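# Model the structure of this input:
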Amino acid sequence: MILSSSRSELPRRARVSMAACVLLFVGLLGCGGAGAPLFATTSELPEGSRRPDGVAVDPASAPPRARDVANAEAGLVTLRTPLGTEAVLTTVSGFFRAIVNEDMEALEGLFTRDALSISTTYGPSGSSPSAPLFWTQRMRRLDYTRLAGEVVFREVELEVYRAEDALTSSPHPAIRVEALSMGDVVVRVPITTSRVGSDRLLGEEVVLWLRREGERYRIYRLVEDFQMP
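Down below sits the predicted model:
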């Protein structure tokens, strides 16, 4: 029985000794290697803060000034988006609203700096005083608040002409087609109520020559068959 027991323990001890030798050999390899590490250690990194890699960036240049029209040979251009009919109606409605309210401040805000009021009563060339001055005098002599509650014009009757429409004839004899600048709009406004009682307050039609300024239209020329009483 004792012999049998001793023979069964020998192989197990041999396996333990072999495993111990393998562990000792691996430990020696790890501790005894004299070669330098293959990666940089913390002590070898630069002391200063790391900066991101440089990137080449082209300096931004200012875009060309926006224009209403340009030729294909012009190269890089910036075109303005055309204003819609709503912008035209805003200016036309604002003009007659300011007249009925006799709001000269609002009216002046609708004119360009060089706006003229052309009266065709004085002949083909007409009379061309400053539009703000002319309307200031009209409001002093006539009571335009009497138009309140009256239908002065109807939007459906407006005739809109744009300079880029390649007009073959002028919308009005007092306006030359060649004088229109790109982006200009001419609006013919038939007047529904031109008189109140015996007083004539407006001509039978008003022609507004509109010029774009930014994102709105202002009145550049006003043509009307009207004579100051």
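
# going forward, measure contacts between C-alpha atoms and count neighbours the same way
OK.

# from the middle of its chain, how far away would the top helix by length along the chain be?
The residue-count maximum for a helix in the chain (DSSP state H) belongs to helix 2-32. Centre-to-centre, helix 2-32 and its host chain are 86 Å apart (Cα atoms, centre = their mean, to the nearest Å).

# Equivalent analysis for stretch 200-219, please.
Counting by Cα atoms, centre = their mean, stretch 200-219 comes out at 24 Å from the chain centroid.

# which parts of that stretch are buried?
Counting neighbours by 16 or more other Cα atoms under 10 Å, one finds that the buried residues in stretch 200-219 are 200-212, 216-219.

# That one spans what distance, first to last residue?
With Cα to Cα, to the nearest Å as the measure, stretch 200-219 spans 23 Å from end to end.

# repeat for stretch 173-190
The first and last residues of stretch 173-190 sit 16 Å apart, counting by Cα to Cα.

# same deal with stretch 168-186?
Taking Cα to Cα as the criterion, the two ends of stretch 168-186 lie 14 Å apart.

# And stretch 203-222, by the same measure?
Start to finish, the residues bounding stretch 203-222 are 11 Å apart (Cα to Cα).

# contacting residues around that stretch?
For stretch 203-222, the external contacting residues (Cα atoms under 8 Å, 6 or more residues apart in numbering) are 83, 87-88, 91, 110-112, 114-118, 131, 172, 183-192, 194, 223-226.

# In strands only, show me those.
The strands, defined by DSSP state E, take in 111-112, 114-118, 185-190, 223-224 from those.

# any idea which of those residues is closest to residue 23?
Residue 23 has its nearest neighbour among the ones in strands among the contacts of stretch 203-222 in residue 185, at 95.9 Å by Cα to Cα.

# Please give the structure of this sequence too, so both can be compared:
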Amino acid sequence: MALLTGCDRRGAGEFPTRSAHADDDRRAAGIAVDLTSPPPTPRDRAETKEAIVALRTPLGLEAAHETVDRFFDAVFSEDIAALAELVQDETQVQDTRANASAKAHPAASLWRQRFQKREYQALAGALVYRATDVATYRGDQTDELPLDVRYLSSGDDVLPNDVVLHVPIITHSLRSERLFGDDIFFWLRRRGSRYVIYRMAEEVPF
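Okay, here's the model as predicted:
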């Protein structure tokens, strides 16, 4: 009984608890934590000699193909607002016809004119292109583009994560009316978590 009584008299307060060490410095020696400096701006690439960087998660080619799919969906519905979400204010369509009176057109205004002159909604159920036919060029492969569209970019203007998709068009006419060129080239540039259309090239059917 004396042993049991002695054990009962040892309360929990006699054992050290976590709160007893609340003031202990538990960080490893030599590590300084700076909580005041903002994190670096995320980017796509960095040099190994740089001390602290923040890299963005790369976008897969699925994101590039999704932008092109959304482009054709907007065209087939003749939805200029949906199309405007996929381009930038400075996005140009390069007309690759040899006899074109103007070589570059603002993308939004050009497609507004095309919707007024042609019935693109009639192509909604047609096979316009196959995803398996689409050729991909990375930002460092623009010199491999066909000569008539290579001028889409100048060397200093190409970003490492830019993508160019070459889309061969299968159904380009309807009732003998030309709606697309034989090929469309989409130069895509990252904006946030998606790609937008930076430049296009096509034999514009005017």
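
# Return a PyMOL selection command for the buried portion of the contacts of stretch 203-222 of structure 1.
This is how PyMOL selects the buried members of those, with burial counted by 16+ other Cα under 10 Å:
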select buried, resi 88+91+110+111+112+115+116+117+118+131+183+184+185+186+187+188+189+190+191+192+194+223+224+225+226
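
# Identify the single longest helix in structure 2, thanks.
In terms of residue count, the longest helix belonging to structure 2 (DSSP H) is helix 61-76.

# where along structure 2 do the strands fall?
87-95, 104-106, 135-138, 163-168, 173-174, 177-178, 183-191, 194-202.

# still on that earlier bit, widest-spaced pair of the ones in strands among the contacts of stretch 203-222 of structure 1?
Pairwise across these, and taking Cα to Cα, the largest span is found between 114 and 190, at 24.6 Å.

# wait, isn't residue 118 of structure 1 in contact with residue 223?
Yes: in this structure, residue 118 of structure 1 is within contact of residue 223 by Cα atoms under 8 Å, at 4.7 Å.

# Now tabulate the strands of structure 2 in TSV and tack on distance to residue 72 of structure 2.
Putting the strands of structure 2 into TSV (distance: least, Cα to Cα, whole Å) gives the following:
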stretch	distance to residue 72 of structure 2
strand 87-95	13
strand 104-106	18
strand 135-138	17
strand 163-168	11
strand 173-174	15
strand 177-178	16
strand 183-191	11
strand 194-202	12
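
# what about the ones you listed, which gets the closest to residue 123 of structure 2?
Among those, strand 173-174 sits nearest to residue 123 of structure 2 (Cα to Cα), with 7.7 Å.

# Burial check on residue 125 of structure 2, number of neighbours?
If you count neighbours by other Cα atoms under 10 Å, residue 125 of structure 2 ends up with 8.

# what does it align to in structure 1?
If you follow residue 125 of structure 2 across to structure 1 using TM-score structural alignment, you land on residue 149.

# how close does residue 52 of structure 1 get to residue 132 of structure 1?
62 Å.

# Which one of the two is surrounded by more residues?
Per other Cα under 10 Å, whichever of residue 52 of structure 1 and residue 132 has more neighbours is residue 132, with 22 against 6.

# so that one touches residue 113, yeah?
No: using Cα under 8 Å, residue 132 of structure 1 is not in contact with residue 113; the gap is 9.3 Å.

# ok, so of the ones in strands among the contacts of stretch 203-222 of structure 1, who is nearest residue 3 of structure 1?
Using Cα to Cα, these come closest to residue 3 of structure 1 at residue 185, 122.8 Å.

# Next up, the contacts around that closest one.
160-163, 209-211.

# Look up how far residue 55 of structure 1 lies from it.
Applying Cα to Cα, the value for residue 185 of structure 1 to residue 55 of structure 1 is 49 Å.

# Aligned to residue 113 of structure 1, what sits in structure 2?
Applying TM-score structural alignment, one finds that residue 113 of structure 1 aligns to residue 89 in structure 2.

# got it, and residue 82 of structure 1?
Alignment note (TM-score structural alignment): residue 82 of structure 1 maps to residue 58 of structure 2.

# okay but that match is in contact with residue 43, surely?
No: in this structure residue 58 of structure 2 lies outside contact range of residue 43 using Cα under 8 Å: 9.8 Å.

# what number of residues lie near the closest residue to residue 155 of structure 1 other than its chain neighbours?
Sequence neighbours aside, residue 89 is the residue nearest to residue 155 of structure 1 in space, at 7.8 Å (criterion: Cα to Cα, 6 or more residues apart in numbering). Neighbours of residue 89 of structure 1 under the rule other Cα under 10 Å: 16.
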